[in-house]
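1. one predicted model, sequence on top.
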Amino acid sequence: MFAPINAVCALDAGVIALLGSVPQRFYAFGDAPQNVPKPYAVWQTIGGDPENYLAGRPDADGYSLQIDVYAESGKDARAVAKALRDAIELHCNITRWGGDSRDPVTKNYRYSFDVNWIVLR
């Protein structure tokens, strides 16, 4: 019942180069450890629905995901966002570029984007 974003990114050389492998610094929202090394990224489901039909059970589910990258520089945040984009865009559709920001307290840079992913059951 979730988009296979971690499974896809765990196999991508570009993502591995920037976020490591086992464990990869790409977490479900709220699961990033305290003081995790940067850069890292998180994702969360922000919407979705089953592919409903008049007769029968749905054979696919649609998910909208938000992906947020955190880094010590804007350049690093953009590089990770690009690697994630390249890893997943053949599996889903990017629907929003959220842009750059910087947290005034932590001074972390952030890049955000959204995707829609259809998963066959």
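-> Structure received.
2. alpha carbons only for contacts and neighbour counts from here, please
-> Fine.
3. could you look up the SS state of L18?
-> helix (DSSP: H, G, I helix; E, B strand; the rest coil).
4. likewise D49?
-> Going by three-state DSSP: D49 is strand.
5. can you tell me the helix or strand for the closest residue to it other than its chain neighbours?
-> Leaving aside its sequence neighbours, D49 sits nearest to G62 (C-alpha to C-alpha, 6 or more residues apart in numbering; 5.2 Å). G62 is part of strand 60-71, with elements assigned from DSSP states H and E.
6. quick check, distance from that strand to the centre of its chain.
-> Here strand 60-71 shows a centroid-to-chain-centroid distance of 5 Å under the convention C-alpha atoms, centre = their mean, to the nearest Å.
7. next, the one to line up against it:
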Amino acid sequence: MLPKIQHLLKASPAVTALIGAGTDPITDPVRVYRHGDAPQGVVRPYVTWSVPAGDVENTFDGADADFFRVHVDCWSDGDVEVEQLAKAVRAALEVEAYCAGYYADERNLETKRYRIGFAFDFILSRE
């Protein structure tokens, strides 16, 4: 039902080179977290995502679809690394989504982590 964010990111060698491939949950976890929140003390870099908005398209001919606006945040301790991750994440997600824009390019005052945030639009058929 929701966009397959985890699947798309795991399918990208450029992304998994930075955030893990998920080959082992202990030694190589993929660091992609839903609901816009990552666990305390997570290894950086990592990605968080959430779905703040969506819409339903119902048609008489049965071509029903769901629209999702997905916020994706790339986090790192390094400015260069967060840019590399953001570039890789955008390329991975644009296989199935439209990048609707940027909403964050900042450094968190408390954690000192860098963040680049995107909004992606997914349209998923309910066939």
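-> Arrived safely, thanks for sending. Because the structure is a prediction, the values reported are computed rather than measured.
8. now the TM-score, please.
-> The TM-score (TM-score structural alignment, normalised by the length of structure 1) is 0.91; 120 aligned residues with a C-alpha RMSD of 1.5 Å.
9. re the thing from before, to which residue of structure 2 is the residue nearest to D49 of structure 1 aligned?
-> With TM-score structural alignment defining the correspondence, G62 of structure 1 maps onto F67 in structure 2.
10. tell me how many other residues crowd that match.
-> When counting by other C-alpha atoms under 10 Å, one arrives at 17 neighbours for F67 of structure 2.
11. what does the one 3 residues further on give?
-> Other residues near V70 of structure 2 number 23, with proximity taken as other C-alpha under 10 Å.
12. kindly report the same for W75 of structure 2.
-> For W75 of structure 2, using other C-alpha under 10 Å, the count is 25.
13. pull up the aligned stretch in structure 1 for the longest helix anywhere in structure 2.
-> Secondary structure of structure 2 read by DSSP state H shows that its longest helix is helix 79-93. The alignment of helix 79-93 of structure 2 onto structure 1 (TM-score structural alignment) spans residues 74-88.
14. buried residues in the matching stretch?
-> Using 16 or more other C-alpha atoms under 10 Å as the test for burial, stretch 74-88 of structure 1 gives G74, D76, A77, R78, A79, V80, A81, A83, L84, R85, A87, I88.
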